[in-house]
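> no sequence for this one, just the structure:
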């Protein structure tokens, strides 16, 4: 199977660590904007009241369908599986966010 991830993506799957130490996984075309929305309380209902959030993982894809399939796969996984994904990945340097929105171990 071909890996749908790409070096120059237009579609992203991201994982946030919320203030209550839970994970939130989402899809976006603009990681920086979306993380700020979550942190400002304007993101998903799940993350409201669980701020501040930290971006701990990002994957880029060529297509929306590939990204959304991966989002579903991550969301369906156990907490341990999500912790493994976060430990393996991180946040690419191309995602330009203030340090306050990034986890200490992201990068």
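Perfect, I can see it now. In this text, all values refer to a predicted model and were calculated from it rather than measured experimentally.
> can we go C-alpha only for contacts and neighbour counts from here?
Will do.
> From the centroid of the protein, which residue is nearest?
For the chain, the residue whose C-alpha lies nearest the mean C-alpha position (Cα atoms, centre = their mean) is residue 14; its distance is 1.4 Å.
> ok, and here's another one to check against it:
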């Protein structure tokens, strides 16, 4: 059985990079060593793996990776910190003017 990993790296400029791989250790080493000069992480090293989730279905892994890539930095931080209550709030409310915040 093959496993796939969706991961989030924190880069040296405090940005996040989200990726997918079937060999997490090898892929993290590639990011850290700067294997690909054209990659997002090349000039943002060192990188730190802040989150990874294992999947046994590549389709689910690809779906999850694409979903996370569309998230705000705040949502990624909530996931990394396992703050699922905040993640739910951030998923419901796109900005401070959302109706749930009126009158607060």
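Everything's here; your move. Just so we're clear, the structure is a prediction, and the values are computed from it rather than from any experiment.
> quick one: TM-score?
Superposed pair, TM-score by TM-score structural alignment, normalised by the length of structure 2: 0.74. Supporting alignment: 82 aligned residues with a Cα RMSD of 1.8 Å.
> just to revisit the earlier point, and the residue nearest to the centre of structure 1, which of the three is it?
Secondary structure, DSSP: H, G, I helix; E, B strand; the rest coil: residue 14 of structure 1 is strand.
> quick one: what's aligned to it in structure 2?
In structure 2, the residue matched to residue 14 of structure 1 (TM-score structural alignment) is residue 7.
> Do I have it right that that match meets residue 55?
No. The criterion here is Cα atoms under 8 Å, and residue 7 of structure 2 misses it with residue 55 at 11.2 Å.
> re the thing from before, identify the spatial nearest neighbour of the match of residue 14 of structure 1, chain neighbours not counted.
Spatial nearest neighbour of residue 7 of structure 2, chain neighbours left out: residue 52 (4.1 Å); criterion: Cα to Cα, 6 or more residues apart in numbering.
> any idea how far the residue nearest to the centre of structure 1 lies from residue 84 of structure 1?
Separation of residue 14 of structure 1 from residue 84 of structure 1 (Cα to Cα, to the nearest Å): 14 Å.
> Onto which residues of structure 2 does stretch 55-72 of structure 1 map?
With TM-score structural alignment as the criterion, stretch 55-72 of structure 1 aligns to 49-66.
> The matching stretch spans what distance, first to last residue?
End to end - Cα to Cα - stretch 49-66 of structure 2 spans 18 Å.
> mind checking the SS state of the counterpart of residue 81 of structure 1 in structure 2?
Per TM-score structural alignment, the equivalent position to residue 81 of structure 1 in structure 2 is residue 75. Secondary structure state of residue 75 of structure 2, per three-state DSSP, is helix.
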